[in-house]
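> How does the following fold in three dimensions:
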Amino acid sequence: MLYAKTSPADKRAAFRASLASGELLRFPGAFNPLSARLIEQKGFEGVYISGAVLSADLGLPDIGLTTLTEVAGRGKQIARMTELPAIIDADTGFGEPMNVARTVQELEDAGLTGMHIEDQVNPKRCGHLDGKQVVDEETALKRIRAAVDARRDDNFLVMARTDIRAVEGLDASIDRAKKLVDAGADAIFPEAMASLEEFEAMRAAVDVPLLANMTEFGKSELFTVQQLADVGMNLVIWPVSTLRISMGATAGALDELISYGTLTGKLDEMQHRSELYDLVDYEGYNHFDSGVFNFTVQERPGQR
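A predicted model of the protein is given here:
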């Protein structure tokens, strides 16, 4: 009932242990707290919170318009609703190194398990669009050093995302990844890899966990979980997939209403009321209400 029973510290410790196992961990993107709970119910290992999704949820493009307050607040709402670890997209850290330090502590306080910071110029662009610009090496490294120095829980994951592959090529991406690891990054998110061979080359170059981004309609092929595991990836995200599917289904339902004036033909595609009630634990709330309110107060002798 209400929120997760597992504390953020325990989630982080358990996640670190899972990450050390070498198994590929699957983190579908959650576009709201309810979808995070569904991800848990279906048996995935974690939840990813995408900056692109947070922007889209506000009706904004993914170009660095969201604020730390908005991101931390939505991250908290999602993370507290599931027993799973939640990793969040912190864009470029919301400012200079001191801002990055504050970002880490705000996200720790929000109950997140980890975050990633990218090396794009601010305002950033979606990682799979053309025209990206990356910061110089020293600026990228300062962001990571600031994040690592600022965290209070050593198990809070500081992941470095590098977008330099699409700007300067694979060799530059590998070189930057190595230096980000030397700066203290716990894991690397090499954005917009073009092939399994590129993921494999990155795996050979660094000895920290690696994340693969399987976003649709982007620059990377949509590899399977097994293919990614075979080349040594440790984490895989599908950042926008659940939002895209939900919005596609919603558009279809609205078209159905325009065409037929009823959604009778869409009932089989809907989450049933009973499934929703199970997901939000109606029974648990009902049991709590019964225990609190369904009682009688014994009157003392002489009282009326």
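
> hey, let's count contacts and neighbours off CA atoms from now on
Will do.

> I'd guessed Ala79 sits against Pro33; true?
Yes - contact status for Ala79 versus Pro33: in contact at 7.5 Å, counting by Cα atoms under 8 Å.

> So which of the two has more stuff around it?
Neighbour count, other Cα atoms under 10 Å: between Ala79 and Pro33, Ala79 has more, with 29 against 18.

> contacting residues for that one?
For Ala79, the contact set (Cα atoms under 8 Å, 6 or more residues apart in numbering) comprises 33, 36, 85-86, 110-112.

> how about the residues you listed, which pair is most distant?
For the contacts of Ala79, with distances taken as Cα to Cα, the pair at the greatest spread is Ala36 and Ala110 (15.4 Å).

> Which one of the two is surrounded by more residues?
Taking neighbours as other Cα under 10 Å, Ala36 and Ala110 compare with Ala36 leading, 26 against 20.

> Skip the chain neighbours and tell me the closest residue to that one.
Ala30 (5.0 Å; Cα to Cα, 6 or more residues apart in numbering).

> re earlier: just the contacts of Ala79: which are in helices?
With DSSP state H as the criterion, helices contain 33, 36 from among those.

> Correct me if wrong: Arg12 contacts Asp154.
No - using Cα under 8 Å, Arg12 makes no contact with Asp154, being 9.0 Å away.

> Show me which of those two is the more surrounded one.
Between Arg12 and Asp154, counting by other Cα under 10 Å, Arg12 is the more crowded of the two (24 against 12).

> Next one: the more buried one from Leu157, what distance?
Counting by Cα to Cα, to the nearest Å, the gap from Arg12 to Leu157 is 8 Å.

> compare with the first, here's sequence two:
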Amino acid sequence: MTLRKQFRAIVDQRKATTVPGAANAMFARVIEDLGFQAVYATGAGIANMHLGAPDIGLTTLTELESAVAGMADAVSIPIIVDADTGFGNALNMSRTVRRLERAGAAAIQIEDQVFPKKCGHFSGKEVVPTEEMVQKIKAAADARHDQDLQIIARTDSRAIEGLDRALDRARAFIEAGADMTFVEAPTDVGELARIGSELPVPQVANIVFGGRTPDPGREKLAEMGFSIVLYANAVLQAALKASYDVLGALKADGSLASVAGRLASFEERQRAVAKYEWDALEERYRVSK
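Sure, this is the predicted structure:
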């Protein structure tokens, strides 16, 4: 079974499968190592970690493609790719889908924000007309070579036009050819329940620590009918907190003695990047003297 077929099978179960986000290949490896069934290439995380910038539409397609290709080389689980607005109009969307498909995406998430976009949990968002997004979805669906590549259409209109309008948009996106939809930033459990029950295709929920959407837990989200639950930047937030704590202690104490227990060992670090596999390849291709 290909990774794209594998992802479709996960989605069809509608069991609220937990999918953590990664901004780089090493974090993707950790996610796979812990037994998660898929990984989310997070646009916000890539902007934060690769650019040191907020999620306000600064990342380019080339930068995203490079990050996804690195993850695809490193892991053997499906990758959901956050492709923001597709980096332009319907023509740009076609190119974006082709390149991300070649890079190794199992699913591509696109959204209806005005470019440059903002994080879905920021204020001040704007969305394009429904008709414009419909054409971009059609372009995305037409551009893929593998029909198992899932097109996830996200709407950010809940924060602007209300939930009813967001659901209407999602229905239009489904009619245009979206395989899944993603109503971003619902504000309570009742709204989550409506999304899960009123839209006919598989749904994505996005749980952001400190964000707008509550976290009722995987079991309740499965009962609501969600297929995928993203924790897009839990890894990033954990790494950032640990970095401040460890480096703060190093700055204050001049050593790592007080925080040694918070550091991965040298051996753990090498295992995380599969050094043993590279050692085996080196031995296999060693030139005899």
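
> before we move on, the earlier item: name the residues contacting each of Arg12 and Leu157 of structure 1.
Jointly contacting Arg12 of structure 1 and Leu157 under the rule Cα under 8 Å, 6+ apart are 113-114.

> residues in contact with the corresponding residue of structure 2 for the residue nearest to Ala36 of structure 1?
Taking TM-score structural alignment for the superposition, Ala30 of structure 1 sits opposite Ala22 in structure 2. Residues near Ala22 of structure 2 by Cα under 8 Å, 6+ apart: 28, 39-42, 45, 232-233, 235-236.

> run the last query once more with 6 Å
Ala22 of structure 2 is in contact with 28, 41-42, counting by Cα atoms under 6 Å, 6 or more residues apart in numbering.

> and if you look at Arg143 of structure 1?
Counting by Cα under 6 Å, 6+ apart, Arg143 of structure 1 touches Pro97.

> residue in structure 2 matching it?
By TM-score structural alignment, Arg143 of structure 1 lines up with Lys136.

> Output the residue interval of structure 1 matched by whichever helix in structure 2 runs longest.
The helix that spans the most residues within structure 2, counting by DSSP H, is helix 234-253. Residues 241-260 of structure 1 are where helix 234-253 of structure 2 lands when matched by TM-score structural alignment.

> Residues contacting the matching stretch, please?
For stretch 241-260 of structure 1, contacts defined as Cα under 6 Å, 6+ apart pick out Phe31.

> if we can go back for a sec, could I get the contacts of Ala79 of structure 1 as a markdown table with distance to Ser18 of structure 1?
Listed next are the contacts of Ala79 of structure 1 as a markdown table, based on distance: Cα to Cα, whole Å:
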| residue | distance to Ser18 of structure 1 |
| --- | --- |
| Pro33 | 23 |
| Ala36 | 19 |
| Pro85 | 10 |
| Ala86 | 13 |
| Ala110 | 22 |
| Gly111 | 18 |
| Leu112 | 16 |
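
> Inside strands: which ones of the contacts of Ala79 of structure 1?
Mapping the contacts of Ala79 of structure 1 onto strands (DSSP state E) picks out Ala86.

> tally of neighbours for Cys126 of structure 1?
For Cys126 of structure 1, the count of nearby residues is 18 (other Cα under 10 Å).

> For the residue mapped onto it from structure 2, which non-adjacent residue is closest in space?
Matched to structure 2 by TM-score structural alignment, Cys126 of structure 1 sits across from Cys119. Once flanking residues are discounted, Cys119 of structure 2 sits nearest to Asp55: 5.3 Å by Cα to Cα, 6+ apart.

> what's the counterpart of that neighbour in structure 1?
Under the alignment (TM-score structural alignment), Asp55 of structure 2 pairs with Asp62 in structure 1.

> my guess is that match meets Gly51, correct?
No - Asp62 of structure 1 lies out of contact with Gly51 (Cα atoms under 6 Å); the separation is 7.0 Å.

> Between the two, tell me which one has more neighbours.
Comparing Asp62 of structure 1 with Gly51 by neighbour count (other Cα under 10 Å), the higher total belongs to Gly51, at 23 against 20.

> For structure 1, which segments count as helices?
8-20, 33-41, 51-57, 68-79, 97-109, 137-150, 165-168, 170-182, 196-205, 225-230, 241-260, 273-279, 282-293.

> Tabulate these in CSV, adding columns for distance to Asp91 of structure 1.
Converted to CSV, these look like this (distance: least, Cα to Cα, whole Å):
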stretch, distance to Asp91 of structure 1
helix 8-20, 21
helix 33-41, 20
helix 51-57, 7
helix 68-79, 10
helix 97-109, 10
helix 137-150, 11
helix 165-168, 17
helix 170-182, 16
helix 196-205, 22
helix 225-230, 24
helix 241-260, 19
helix 273-279, 31
helix 282-293, 36
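
> Just tell me which of those ends up closest to Leu267 of structure 1.
Distance to Leu267 of structure 1, taken as Cα to Cα, is lowest for helix 241-260 among the helices of structure 1, at 9.9 Å.

> how close does that closest one sit to structure 2?
Helix 241-260 of structure 1, aligned to structure 2 and superposed, deviates on average by 0.9 Å (mean Cα distance after the TM-score superposition for structure 1).
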